[in-house]
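**Student:** build me a structure from this.
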Amino acid sequence: MTLPHPSRFASSAFLLLGVLFIAISLRSPITGVGPLLDAIRVELHLSPTQAGMLTTLPLLAFAFFSPIASKLGRKHGLEQALMLSLLFIVSGLVVRSLGSASALFIGTVIIGAGIAFANVLLPSLMKRDFPTKIATMTSMYVLMMGAGSAMSASLAIPLTDMAKLLSIEVIPSWAFSLASLVIFPLIAILLWLPQMRKHTAPSKDTQALDSHSYLWCNGSAWQITLFLALNSFLMYIFISWLPTILVDHGFSHREAGVIHGILQLFTAVPALVLIPFMNKFNDKRLLSFGLTLMALIGILGLILKPELAMVWGMLFGFGAGGGFIVALALISLRTSCAQQAATLSGMAQFLGYLLAATGPMIIGELHEQTASWQLPLIVCAICAVLWSVFALFAAKDQLIEPAAHNSNTTLEQNLS
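**Tutor:** A predicted model of the protein is given here:
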């Protein structure tokens, strides 16, 4: 048996570690905010709606900066473009932690832009460099995203307490907690430096896409898009507001942070369970519906038995995380070619992040108007029911036909 050359093995190891630490850096800067929302609101005198914007702004950045990412990749190569994304994330984390309201929002936008670049370019990198291990790499990638989310959410309050214990007064204690998250992208930068010797373009799927504009008038495409969009809508509501909801139900800030972290961790668990067995589910409607039902039970449980929030957080996290994986898989499974899949992915993620961006603001406004979490959670439950319905339509075992076969089919006909 021929052993790999040491230098080639080292290069592959740095590439793999670099990808995994980039993945950790793509959610931790966002989920670390949730447990600190109350402290941030009090110190900076923010309304609940303004506080909700802290999660909304990255999502808007995901939607609007994504088209720029592929251009950066084509012009500068994947390696340089991904390094730029990490530099954006680091810069945003520093600016966000300066302690003022304006710096908080500006830094959040910068972070969102950096994450948007990596969101678009990393799948192309994995397809190019790990063509025979895409399922394994996707599993590891999603798992590391979930691990980063869980760590940032769970450590948010302890890091705040550490800042108080150390009498750090240069920046607020919540800002120290947020600034500490810079360790993840900094490690990613160090691990990514060996890749900077390369200057390679994205895969052909990312470089040049045929126009599949007919998808915007295709019912099946809209079903998949709404399935992903409602998933993101609910997920980012809970990322933003779950700690505050739990504190208002009598949990301590530390307990709320831990439960929030467990929810984040359970969004990653389906990556270990579902992806290796995805092909064994010929009809994915039952799988999709089951995952959405788990999330719905988690929401209803939080309404009816909030004292069991840990259990409901696990159920919701597993359902939402699994639903996200299935949604991404359906984009590939239900399209007839790579270009059609890429166009549908762009459509679904653009609209999905736009809808998700409204979630924290809507729920924050409802809570502000009613001074209760009952109505906001009931709205989430209704959305989960709609999500379950779209799961049955989106997961049909049927390819989306090219425009030549459905050019005379209207959106209304496709939806029926």
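
**Student:** from here on, just use CA atoms for contacts and neighbour counts.
**Tutor:** Noted.

**Student:** and the nearest residue to residue 87 once chain neighbours are set aside, what is it in contact with?
**Tutor:** Excluding the flanking residues, the one nearest residue 87 by Cα to Cα, 6 or more residues apart in numbering is residue 114, at 7.5 Å. Taking Cα atoms under 8 Å, 6 or more residues apart in numbering, we find residue 114 in contact with 84-89.

**Student:** repeat that for residue 354.
**Tutor:** Residues near residue 354 by Cα under 8 Å, 6+ apart: 59-60, 63.

**Student:** which secondary structure elements does the strand or helix carrying residue 389 contact?
**Tutor:** Residue 389 belongs to helix 374-394 when assigned by DSSP states H and E. Counting contacts by 3 or more Cα pairs under 8 Å, 6 or more residues apart in numbering; DSSP states H and E, helix 374-394 packs against helix 219-248, helix 285-304, helix 338-370.

**Student:** so which bits of the shortest one are buried?
**Tutor:** Neighbour-count burial for helix 285-304 flags 285, 287-303 (criterion: 16 or more other Cα atoms under 10 Å).

**Student:** what's the answer for the first one, then?
**Tutor:** For helix 219-248, a neighbour-count test (16+ other Cα under 10 Å) marks 219-247 as buried.

**Student:** give the contact list for residue 155.
**Tutor:** By Cα under 8 Å, 6+ apart, the contact list for residue 155 reads 32, 257.

**Student:** could you also give me the structure for this next sequence, so I can compare it with the first?
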Amino acid sequence: MSTDQKKKYLLILVIILISLNLRPSLTAVGPLVTEIRMSTGLSNSLIGLLTTLPVLAFGIFSVLTPLFTRKMGTEGTMAFALSILTIGIFLRVIPAHLALFGGTLILGIGIALGNVLLPGIVKKQFPQKAGLMTGIYSSMLGVGATIASGVSIPLSEGAGLGWRWTLASWGILSALAFFAWLPQLKVNMPVIMRKSFRSSLRDLGTSALAWHIAVFVGLQSLTFYTLTAWLPEILIDRGMTPSHAGWMLSIMHGVGVLGTFAIPPMASKKTNQQTLVFWIAFFEMVSIIGLVFQSSILFVAIWSAILGFCLGGSFGLALFFILLRSRDSDSANELSGMSQSIGYTIAAVGPVLFGAFFDLTQNWTVPLLFLFLVAFIKLWSGWKAGKNEFV
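**Tutor:** Sure thing, here's the model as predicted:
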């Protein structure tokens, strides 16, 4: 094996490690909602803000990522992202509302930068294996989410860590990713863009295809983060134990890994991806209706699994759209920033709006029907984004 091949394999391992860190600090919150609310006295809407704040950071800082890469380079910006992710995670140990929400916002900025940089790194380093690499790193995002949601209750209650130290424990993994990434700084250079930042935004803003991708990214993320925050609470309210409710979320995330890994390579073999979009959205709507009418553990597990596969598949497809619809790594970074910025701004309203619907109606049917409507609109935007065109 040549030295270059060894470096490529090491880079793949580091990308996997980074991917594992971009979801746990968010998905670990859902199973702990009841414990956090009892400990802090926060309302449902403010609890929803713990999931919404990072998504708001995604919306604001995703589009600003090219400004960071021009100053610090792609590799330098990734190191910065991992460092503030770690800082934000550990800040939430401090027993104060300001530290809880401030740390959540800071870690959200770190995740936002990492989210945007990964597609460009993949397109630059693995141009011939973009579909496979997208499947690998996006599925690792799901693995991290699954593990975090599944072990939150056991760590908090079983191991006696409490919810603060349970959330903080993920800072160890993000610190490891930071140090693993440092060797990449040897090849770090500021990114020189062919167009000004304002010109790039203006060009993307006039592209209908870019907007369809952004809406698809946003609606997929809205459903994902909403259910990450609220699915355990819905199931607990219907009589399920907190542990079982946490594992239902783990099932959703775990099967989602399969969808995230399987769909991008499948999509890369098709001239357009419209048929894939249709079936993903269709089964997502079916599973949401299933959650409205079923509360037994068996049926909830089935619907959670189907929903997880659809959400994971649409997430992998959303990321792959960024690569498919851009011509090179620079344009991939620009499209990634624009689509994730707009997309996550859309997604940010999900957890808070979902909680507000429950506060107004005192039942979970209306909030779940809201997600059904979101899936229907996602079908439309994904159908447009699935056309074989370039931005």
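
**Student:** before we move on, back to that, can you tell me which of the contacts of residue 354 of structure 1 has the most neighbours?
**Tutor:** The most crowded member of the contacts of residue 354 of structure 1, judged by other Cα atoms under 10 Å, is residue 59 (28 neighbours).

**Student:** what's the closest of the contacts of residue 114 of structure 1 to residue 331 of structure 1?
**Tutor:** residue 85 (25.0 Å; Cα to Cα).

**Student:** circling back to that earlier point, what's next to whichever helix or strand comes after the helix holding residue 389 of structure 1, contact-wise?
**Tutor:** As assigned by DSSP H and E, the chain's next helix or strand after helix 374-394 of structure 1 is helix 403-406. Contacting residues not belonging to helix 403-406 of structure 1 are listed as 212, 214 [Cα under 8 Å, 6+ apart].

**Student:** quick one: helix 403-406 of structure 1 aligns where in structure 2?
**Tutor:** The alignment of helix 403-406 of structure 1 onto structure 2 (TM-score structural alignment) covers no residues at all.

**Student:** and the helix or strand following that helix, how far out from the chain middle?
**Tutor:** As assigned by DSSP H and E, the chain's next helix or strand after helix 403-406 of structure 1 is helix 411-415. Using Cα atoms, centre = their mean, to the nearest Å, the mean C-alpha position of helix 411-415 of structure 1 is found 29 Å from that of the whole chain.

**Student:** show me which residues of helix 411-415 of structure 1 are buried.
**Tutor:** For helix 411-415 of structure 1, by 16+ other Cα under 10 Å, it's residue 411.

**Student:** repeat that for stretch 31-41 of structure 2.
**Tutor:** 31-36.

**Student:** ok, residue 69 of structure 1 - contacts?
**Tutor:** Taking Cα under 8 Å, 6+ apart as the test, what residue 69 of structure 1 contacts is 81, 116-118, 120-121.

**Student:** now, these that are in helices?
**Tutor:** Judged by DSSP state H, the subset of these located in helices is 81, 116-118, 120-121.

**Student:** need those residues in CSV (columns: distance to residue 379 of structure 1 and neighbour count).
**Tutor:** Output for these, formatted as CSV (distance: Cα to Cα, whole Å; neighbours: other Cα atoms under 10 Å):
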residue, distance to residue 379 of structure 1, neighbour count
81, 40, 25
116, 28, 25
117, 32, 28
118, 32, 28
120, 31, 21
121, 35, 24
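
**Student:** now those residues in JSON lines, with distance to residue 413 of structure 1?
**Tutor:** Output for these, formatted as JSON lines (distance: Cα to Cα, whole Å):
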{"residue": "81", "distance to residue 413 of structure 1": "42"}
{"residue": "116", "distance to residue 413 of structure 1": "34"}
{"residue": "117", "distance to residue 413 of structure 1": "36"}
{"residue": "118", "distance to residue 413 of structure 1": "37"}
{"residue": "120", "distance to residue 413 of structure 1": "32"}
{"residue": "121", "distance to residue 413 of structure 1": "35"}
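
**Student:** and those, which is closest to residue 371 of structure 1?
**Tutor:** Checking those against residue 371 of structure 1 with Cα to Cα, the nearest one is residue 116 at 34.3 Å.

**Student:** excluding chain neighbours, give the residue nearest to the counterpart of the closest one in structure 2 in space.
**Tutor:** Under the alignment (TM-score structural alignment), residue 116 of structure 1 pairs with residue 112 in structure 2. Nearest residue to residue 112 of structure 2, sequence neighbours excluded (Cα to Cα, 6+ apart): residue 58, at 4.4 Å.

**Student:** over to residue 144 of structure 1?
**Tutor:** Spatial nearest neighbour of residue 144 of structure 1, excluding adjacent residues (Cα to Cα, 6+ apart): residue 24 at 5.3 Å.

**Student:** how about the one you found, what's its match in structure 2?
**Tutor:** Under the alignment (TM-score structural alignment), residue 24 of structure 1 pairs with residue 20 of structure 2.

**Student:** return the residues in contact with its match.
**Tutor:** With Cα under 8 Å, 6+ apart, residue 20 of structure 2 has these contacts: 140-145.

**Student:** ok, these in structure 1: which stay?
**Tutor:** Counting by both residues aligned by TM-score structural alignment, their matches' Cα atoms under 8 Å, the contacts of residue 20 of structure 2 that remain in contact in structure 1 are 140-145.

**Student:** of the residues you listed, which belong to helices?
**Tutor:** Residues of those located in helices (DSSP H): 140-145.

**Student:** give me the neighbour count for the residue nearest to residue 233 of structure 1 when sequence neighbours are not counted.
**Tutor:** Spatial nearest neighbour of residue 233 of structure 1, chain neighbours left out: residue 356 (3.8 Å); criterion: Cα to Cα, 6+ apart. Residues near residue 356 of structure 1, counting by other Cα under 10 Å, number 25.

**Student:** residue in structure 2 matching residue 356 of structure 1?
**Tutor:** Matched to structure 2 by TM-score structural alignment, residue 356 of structure 1 sits across from residue 347.

**Student:** you'd agree that match is up against residue 53?
**Tutor:** No: taking contacts as Cα atoms under 8 Å, residue 347 of structure 2 lies outside contact range of residue 53: 10.6 Å.
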